[in-house]
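**Q** Here is a sequence with its predicted model. Questions after.
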Amino acid sequence: MKTVLLLLISNIFMTFAWYGHLRFKDAALWKVVLVSWLIAFFEYCFQVPANRIGYGQFTAFQLKTIQEVITLVVFIGFSTLYLREELKWNYVVGFVLILAAVFFVFKKW
């Protein structure tokens, strides 16, 4: 659970680093890049420990899958609440299909 919580926190930071600037189109690009890098530093402060703690309990493939699912969940909240974009049905279907991949990654074959 610690791994998942750290990945969740890291993804919140990374989502803001990558997409938070979209609301500030008038800001100079170099400033946006600099601020994004500063935010991304904190993402790494959570991502690296999450992977270090989780590796062994999970495989690297499973850690990446967990991270991607968390990224999608965080991004849905971010894009609808922060960017005020509409969550359309086709986006949901696409995300559900990606989530179906989790079954194949975690299933013991």
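**A** That came in fine, so what should we check first?
**Q** Every contact and neighbour count from this point should use C-alpha atoms.
**A** Noted.
**Q** Okay, and the residue nearest to the spatial centre of the chain sits in which element?
**A** Nearest to the mean C-alpha position of the chain, by Cα atoms, centre = their mean, lies Thr71 at 2.5 Å. Per DSSP states H and E: Thr71 is located in helix 60-77.
**Q** re the thing from before, the closest residue to the residue nearest to the centre of the chain other than its chain neighbours: what's it in contact with?
**A** In this structure, Thr71 finds its nearest non-sequential neighbour in Asn11, 5.9 Å apart by Cα to Cα, 6 or more residues apart in numbering. Contacts for Asn11 (Cα atoms under 8 Å, 6 or more residues apart in numbering) come out as 43, 67, 70-71, 74.
**Q** Structure two is appended below for comparative analysis:
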Amino acid sequence: MQIPISVQTVGLLALSNVFMTVAWYGHLKNLASKPWWVAALLSWSIALFEYLLQVPANRIGYTEFSLAQLKIMQEAITLSVFVPFAMIYMNQPFKLDYVWAALCLVGAVYFIFRS
């Protein structure tokens, strides 16, 4: 059974975003007392896995989606990954602004995919 391109693309983008979010923000919690270059090296090593998922996601997705659709999809997935990460891992409080941002992204997704 062949997995649909849209499912492959969204799945790989979601997984890559988990690595991206940890690489970009995880060091703020665990390595705050370390030199910046330690955080950068650790982040780059995590980001490698992001790219190993991101690049195939975009190559697969580009066979069915436009460049703009891939980018907006990426941004919507990023917010979907970031909010739980911020709240659960970084112990940040929920903000109503997350809802407004999500609604703006829903609008962006609508407009980019409507044609």
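**A** Everything's here; your move. Since this is a predicted model, take the numbers as computed values, not measurements.
**Q** hmm, back to that, now, which of the contacts of Asn11 of the first structure sits nearest Arg52 of the first structure?
**A** The closest of these to Arg52 of the first structure turns out to be Gln67 (Cα to Cα; 13.4 Å).
**Q** between the longest helix along the second structure and helix 67-84, how big is the angle?
**A** The longest helix of the second structure (DSSP state H) is helix 36-61. On the basis of axes from the mean of the first three to the mean of the last three Cα atoms, to 10 degrees, helix 36-61 of the second structure is oriented at 130 degrees to helix 67-84.
**Q** quick one: helix 36-61 of the second structure to the first structure mean distance?
**A** Mean deviation of helix 36-61 of the second structure from its aligned counterpart in the first structure after superposition (mean Cα distance after the TM-score superposition for the first structure): 0.4 Å.
**Q** That helix aligns to what range in the first structure?
**A** Aligned by TM-score structural alignment, helix 36-61 of the second structure falls on residues 29-54 of the first structure.
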